[in-house]
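Undergrad: Sequence and predicted structure, then a few things I'm wondering about:
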Amino acid sequence: MPSSKRAAAIIVAGGRGLRAGAGSPKQYRTLGGQSVLARAMAPFCTHPGISAVQPVRHADDATLFAEATRGLTFRPAVSGGATRQQSVRAGLEALAADAPDVVLIHDAARAFITQDVISRAIDTALTTGAAIPVIAVNDTVKRVGDTGLVEDTPNRAVLRIAQTPQAFAFDTILEAHRRAAREGRDDFTDDSALAEWAGLTVATFQGDAANMKLTTPEDFSREEIRLAAALGDVRTGTGYDVHAFGDGDHLWLCGVKVPFHRGFLAHSDGDVGLHALVDAILGALADGDIGSHFPPSDPKWKGAASDQFLIYAVDLVKQRGGRIAHLEVTLICEAPKVGPLRETMRTRIAEITGLPVSRIAVKATTSERLGFTGRQEGIAATAAATIRLPWADADDLSGSN
């Protein structure tokens, strides 16, 4: 893309997704340990040719949206309308004050968009003014009437399946949407159909068969199986941390503030449970330890809450295309009593990591009054993390140097 030209993207995420089954709207459901929406947005947020990403969400979904898109950079989301067409127009109007040359419009339900397709969309739209990704129809298609009888067999050689992102000259598609609103037309199923109605010539470029729209429960089941098979590099890491007691009236343990007659002597909040979990995840990634990422010599970590360390470690796994399968932490102390707080700690770790509680274990034991923990001089913690990474990220296992 020429340096003088700017491209932006609108991510349409206001639908309810009723055909995908019970639960949250489909864009907020997890797939391979990551929300569908995050998978759809991330390639745009990191693409060097995209200057702005404008999400459009349902007015009721602020909390769901914030949780699903944590860690991504984009413009503040705007609320959509009753139809997809109205939602797209809301996104266009939000960009109008600082209009790009080209805008890409993408459905949040297409979670497997690649940066190559995004690049083709930008380049083709800059040349033609309107362009959509398509893939060939491989099966024979029948036109069937209301009676269920076959009426004819279209020539599949001239048929294509349309995908998103659909890309347009910004000013042109904005005026087309405004005109459709003025004339009461709100029945277009995609932006290229609206563009055709407005008299635009729409070009095509090569799409991607993997860029499918998630619609039914079967779609989710199939993709979960596919993603699980791709994450075949299973790794385990262990972690250990210890902190001595000092003055204070509470301890932070596994993200939970625990009333106690002592505090921790520590640079951060001293949460041995979360620190051990961070080290376990970093160990599974073979990426140093907590001290190398958050050196205690750095004053900005003085008194820092340890949940941000764990969020950072989880995000490292996501950046590698992986997912966390299981986390376990064992607290070693005579006091305080961990048993009554076990479920609260599991729930808190689940909130921080985005994992189901069923994948998190919190245990506790004493050292039979032996050693520094037995003398109640401090608390120790051990942890284990099991993660799954894609084979493309795995080391060369062939034995060659």
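TA: Yep, that arrived.
Undergrad: contacts and neighbour counts: CA atoms only from here.
TA: Noted.
Undergrad: Next one: D116 from P25, what distance?
TA: When distance is defined by C-alpha to C-alpha, to the nearest Å, D116 is 28 Å away from P25.
Undergrad: gap between the residue lying closest to P259 once chain neighbours are set aside and D61?
TA: Nearest residue to P259, sequence neighbours excluded (C-alpha to C-alpha, 6 or more residues apart in numbering): H250, at 4.3 Å. Relative to D61, H250 is positioned 36 Å away (C-alpha to C-alpha).
Undergrad: now swap in S35 and tell me
TA: Taken as C-alpha to C-alpha, the spacing of S35 relative to D61 amounts to 14 Å.
Undergrad: Looking at those two, which one has more neighbours?
TA: S35 (20 against 15; other C-alpha atoms under 10 Å).
Undergrad: Pull the contacting residues for that one.
TA: 27-29, 68-69 (C-alpha atoms under 8 Å, 6 or more residues apart in numbering).
Undergrad: Filter these down to just the buried residues.
TA: Judged by neighbour count, with 16 or more other C-alpha atoms under 10 Å as the criterion, the buried members of those are 27-29, 68-69.
Undergrad: Out of those residues, which comes closest to A157?
TA: Of all those, Q27 has the smallest distance to A157: 33.0 Å, by C-alpha to C-alpha.
Undergrad: In this structure the closest one contacts L37, no?
TA: Yes: proximity of Q27 to L37 meets the contact threshold set by C-alpha atoms under 8 Å, at 4.9 Å.
Undergrad: Quick check: buried residues in stretch 208-215?
TA: For stretch 208-215, the buried set under the neighbour-count rule, 16+ other C-alpha under 10 Å, comprises 208, 211, 214-215.
Undergrad: cool, stretch 15-22 as well?
TA: Of the residues in stretch 15-22, those buried by neighbour count under the rule 16+ other C-alpha under 10 Å are 15, 17, 20.
Undergrad: okay, now the one to match up with it:
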Amino acid sequence: MSVAALIVAAGRGSRAGEGVPKQYRWLGGKPVLALTLEPFLRHPRIGKALVVIHPDDLDLYRESIASLPEGLTGDLLPVAYGGETRQDSVRGGLEALASHAPSRVLIHDAARPFVTEALIERACETAGECEAAVPGIAVTDTIKVIGPRGEVMSTPERASLRAVQTPQAFDFASLLMAHRKAAAASLGTFTDDGALAEWAGLTVHVFQGDPHNVKLTHASDFPEAERRLRGFLMTYVTRLGTGFDVHAFGDGDHVWLGGIRVPHDRGVVAHSDGDVILHALTDALLGALADGDIGTHFPPSDPQWRGASSDRFLAHAVALVRERGGLVDHLDATLLCEKPRLGPYREAMRRRIADIAGLRLDQVSLKATTTEKLGFTGRSEGIAAQAAATIRLPEGTP
């Protein structure tokens, strides 16, 4: 079975706002068309690919193709030029493909840059079994059929509804014949090729679509697509940082640990609130960033930090990770002391640390150990904590 991909890129995309047509706008460092084309050109089942463009867009098309990886355009055929409607453009593309005689064809919108090779594979598989098939996803909202005055006429059962996407898969000869038949009858109102195939009498099947395979329609779609694409394409490196903090006991009736006020017969000698767990975690994050230590960012000589709550320090370190486009994956701390005991407060501390860092509870670990009466902690002269932090940063981040 020979499969060709036909990418429809002749539209003007007026709903996406002013500027170049949406299929040529840049997204994630590449034109949308290039992002859309690449999975098709990489897929082993796609023998040929053809793009239908507007006659005014040849330079934009060439710029888009130039951004594709080297050596990937060998199966890309010369462009075909579109017509007044999407239907005209598809028919023109099919006529251009006819001399290559593919047995199946996938029709895809250029403004769907999140198409995956897995979805293309499902389309190819279904094309081998059916004369016509479209990807669809289950509808989660209740749908109303309304009349001319906005009145509800009916409420279809959601279980039987699907939101249809592209790429749509067809027997090539059958689809070309259907398009020629519609053109001869001067019918140009079909919104997709599946609807046209239904009109022509073909049985159209639905296979599993992909909820991420969204179409860029409005100007507001692009910022969200940029965020999504960064997440899909970004290469991250994992970094591990460690931290350690210690404070001597002094007068007082409580200590701060993990953001929680813990009753104790001693306090700690500290410039801030002396929370050794939060201090160690802060240093671990700063270490993973290679950005100094807690004293660099919050110098003890600065009076504004006298008695300061240590949650500010940890929140600051987390913010630095995120400012660099990074992610905090895990925080782990161990308390070293004879007393107070961690156990009664452990879960409250984990929740507090997760809240400060904006993490799930399962991303925070707390442990405690004594030093078997050895050293300053064993003699109850002070308290200490060590910590580790795992983060991910975009590759190349300084």
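TA: Good, I have the coordinates. Small disclaimer: the values here were computed from a predicted structure and weren't measured.
Undergrad: what about the residue nearest to P259 of structure 1, neighbour count?
TA: Residue neighbour count, defined by other C-alpha under 10 Å, stands at 14 for H250 of structure 1.
Undergrad: Map it across to structure 2 for me.
TA: If you follow H250 of structure 1 across to structure 2 using TM-score structural alignment, you land on a gap.
Undergrad: repeat for H58 of structure 1
TA: Correspondence of H58 of structure 1 to structure 2, assessed by TM-score structural alignment: H54.
Undergrad: so who does its match touch?
TA: Taking C-alpha under 8 Å, 6+ apart as the test, what H54 of structure 2 contacts is 9-11, 81-83.
Undergrad: So which residues of structure 2 form helices?
TA: Under the criterion DSSP state H, structure 2 contains helices at 32-42, 58-66, 86-97, 117-127, 172-184, 193-199, 221-233, 276-289, 294-297, 311-323, 346-357, 375-378.
Undergrad: can you list the residues that contact the second one?
TA: If I follow you right, that is helix 58-66 of structure 2. Residues external to helix 58-66 of structure 2 that are found in contact with it (C-alpha under 8 Å, 6+ apart): 24, 30-31, 33-34, 53, 73.
Undergrad: Name the member of the residues you listed with the most neighbours.
TA: Counting neighbours by other C-alpha under 10 Å, L33 comes out on top of the contacts of helix 58-66 of structure 2 with 29 neighbours.
Undergrad: gap between it and V51 of structure 2?
TA: L33 of structure 2 sits 9 Å away from V51 of structure 2 when distances are taken as C-alpha to C-alpha.
Undergrad: Common neighbours of those two, please.
TA: A9.
Undergrad: wait, doesn't K22 of structure 2 sit right on G13?
TA: Yes: proximity of K22 of structure 2 to G13 meets the contact threshold set by C-alpha under 8 Å, at 5.9 Å.
Undergrad: highest average neighbour count across the helices of structure 2?
TA: Mean neighbour counts were compared across the helices of structure 2 using mean count of other C-alpha atoms under 10 Å; the top stretch is helix 276-289, at a mean of 28.
Undergrad: Quick check: the gap between the counterpart of E196 of structure 1 in structure 2 and V134 of structure 2.
TA: Using TM-score structural alignment, the equivalent of E196 of structure 1 in structure 2 is E198. E198 of structure 2 sits at a distance of 11 Å from V134 of structure 2 (criterion: C-alpha to C-alpha).
Undergrad: Can you pull the residues that touch both of these two?
TA: A shared contact of E198 of structure 2 and V134, defined by C-alpha under 8 Å, 6+ apart, is any residue touching both; here these are V204.
Undergrad: can you tell me which residue in structure 1 aligns to T217 of structure 2?
TA: Taking TM-score structural alignment, the alignment pairs T217 of structure 2 with T215 from structure 1.
Undergrad: who's in contact with the match of E196 of structure 1?
TA: Counting by C-alpha under 8 Å, 6+ apart, E198 of structure 2 touches V204.
Undergrad: Relative to I356 of structure 2, how far out is it?
TA: 56 Å.
Undergrad: Same check on A319 of structure 2?
TA: Distance check for A319 of structure 2 against I356 of structure 2: by C-alpha to C-alpha, it reads 10 Å.
Undergrad: shared neighbours, Q27 and L37 of structure 1?
TA: When contacts are counted by C-alpha under 8 Å, 6+ apart, the set common to Q27 of structure 1 and L37 consists of 13, 108-109.
Undergrad: so where do the strands sit in the stretch 101-250 of structure 1?
TA: Assigned by DSSP state E, counting those that start in this stretch, the stretch 101-250 of structure 1 shows strands spanning 102-107, 130-136, 143-144, 150-152, 160-162, 166-169, 203-206, 233-246, 250-253.
Undergrad: Output the residue interval of structure 2 matched by the first one.
TA: With TM-score structural alignment applied, strand 102-107 of structure 1 matches the range 104-109 in structure 2.
Undergrad: mean shift of the matching stretch relative to structure 1?
TA: Here the mean offset of stretch 104-109 of structure 2 against structure 1 after fitting is 0.4 Å, by mean C-alpha distance after the TM-score superposition for structure 1.
Undergrad: distance between that stretch and the chain's centre?
TA: 25 Å (C-alpha atoms, centre = their mean, to the nearest Å).
Undergrad: Now render the shared contacts of Q27 and L37 of structure 1 as JSON lines, adding distance to T353 of structure 1.
TA: Listed next are those as JSON lines, based on distance: C-alpha to C-alpha, whole Å:
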{"residue": "A13", "distance to T353 of structure 1": "23"}
{"residue": "A108", "distance to T353 of structure 1": "23"}
{"residue": "A109", "distance to T353 of structure 1": "23"}
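Undergrad: Nearest to A125 of structure 1 among those residues?
TA: Looking across those and measuring by C-alpha to C-alpha, the closest to A125 of structure 1 is A108, at 20.5 Å.
Undergrad: Was I right to think the closest one contacts F44?
TA: No: the pair formed by A108 of structure 1 and F44 falls short of the contact definition of C-alpha under 8 Å, at 11.5 Å.
Undergrad: Show me what P167 of structure 2 lines up with in structure 1.
TA: In the superposition onto structure 1, P167 of structure 2 corresponds to P165 when matched by TM-score structural alignment.
Undergrad: W252 of structure 1 versus the closest residue to its match other than its chain neighbours, what's the distance?
TA: Closest residue to P165 of structure 1 apart from its sequence neighbours, by C-alpha to C-alpha, 6+ apart: H106 at 4.2 Å. As judged by C-alpha to C-alpha, H106 of structure 1 and W252 of structure 1 stand 43 Å apart.
Undergrad: Check T201 of structure 1 too.
TA: From T201 of structure 1 across to W252 of structure 1, the span is 62 Å (C-alpha to C-alpha).
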